[in-house]
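**Q** what's the 3D shape of this:
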Amino acid sequence: MRAARMLIERRLSAAEAVALVRRRRSPGALGNDAFTGRLAAGPDAAALLVERDPLG
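**A** Modelled structure (predicted):
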C-alpha cells in the first residue's frame, strides 16, 4: 500500500504503480478493487473518503 502511494507521489500513474508493485511482489498484490480505485482517484478524493463521517 505504501509502496504504491510512494510511486504515485514520484509521478507514476496509479495503473503504473499497481503494475510495478504486482510485478515486483506478486500478481495478487493490491487485489482489493476498492483500494486500487482510491489510488486511481488521487489523494484528494481518497482523503475525502477517509474523513467522511457516515453519521454526519
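**Q** only C-alpha atoms for contact and neighbour calcs from this point on.
**A** OK.
**Q** so which residues of this protein form helices?
**A** Assigned helices in the chain, in chain order: 2-9, 14-24, 33-41, 43-51 (criterion: DSSP state H).
**Q** could those helices go into JSON lines alongside mean neighbour count?
**A** Below are the helices of the chain laid out as JSON lines (neighbours: other CA atoms under 10 Å):
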{"stretch": "helix 2-9", "mean neighbour count": "15"}
{"stretch": "helix 14-24", "mean neighbour count": "17"}
{"stretch": "helix 33-41", "mean neighbour count": "14"}
{"stretch": "helix 43-51", "mean neighbour count": "11"}
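**Q** now the other sequence, so there's something to compare against:
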Amino acid sequence: MKRFLRVHRMRHPSDMGEEEIHAFLSPLATVGRVSAATQNQALSASIFILSVS
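**A** Next up, the predicted model:
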C-alpha cells in the first residue's frame, strides 16, 4: 500500500477510486512484470484501503 500511496503522491484514499487503481495496476503488469498473483494481491489491497477510508 505504501507503493500505491506514493504513486498517487500520498493523496488520501477517500479521494481516489477505480481510475487510480487501474493507473497503479497496469504498469505493474507491463513495466514491473509482476506475476498475476502479485497483481491480484495488489488489487485486493487497493480495494481494501479504498473501502476502509
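**Q** just give the TM-score of the two.
**A** Overlay of the two chains. TM-score (TM-score structural alignment, normalised by the length of structure 2): 0.43; 45 aligned residues with a CA RMSD of 3.4 Å.
**Q** for structure 2, which helix is longest?
**A** Counting residues, the longest helix in structure 2 under DSSP H turns out to be helix 36-52.
**Q** quick one: list the elements packing against that one.
**A** helix 18-30 (3 or more CA pairs under 8 Å, 6 or more residues apart in numbering; DSSP states H and E).
**Q** if we can go back for a sec, pull out the buried positions in the longest helix of structure 2.
**A** Buried residues in helix 36-52 of structure 2, defined by neighbour count with 16 or more other CA atoms under 10 Å: 39, 42, 46, 50.
**Q** next one: stretch 22-38 of structure 2
**A** In stretch 22-38 of structure 2, counting by 16+ other CA under 10 Å, buried: 24-25, 28.
**Q** now do the end-to-end distance for it.
**A** For stretch 22-38 of structure 2, the first-to-last residue distance is 15 Å (CA to CA, to the nearest Å).
**Q** tell me which residues are up against that stretch.
**A** Here stretch 22-38 of structure 2 makes contact (CA atoms under 8 Å, 6 or more residues apart in numbering) with 4, 7, 39, 42-43.
**Q** one more time with 7 Å, if that's ok
**A** With CA atoms under 7 Å, 6 or more residues apart in numbering as the test, stretch 22-38 of structure 2 has contacts from 4, 39.
**Q** need the buried residues of helix 36-52 of structure 2 in JSON lines (columns: distance to Glu19 of structure 2).
**A** Shown next, in JSON lines, are the buried residues of helix 36-52 of structure 2 (distance: CA to CA, whole Å):
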{"residue": "Gln39", "distance to Glu19 of structure 2": "16"}
{"residue": "Ala42", "distance to Glu19 of structure 2": "15"}
{"residue": "Ser46", "distance to Glu19 of structure 2": "12"}
{"residue": "Leu50", "distance to Glu19 of structure 2": "12"}
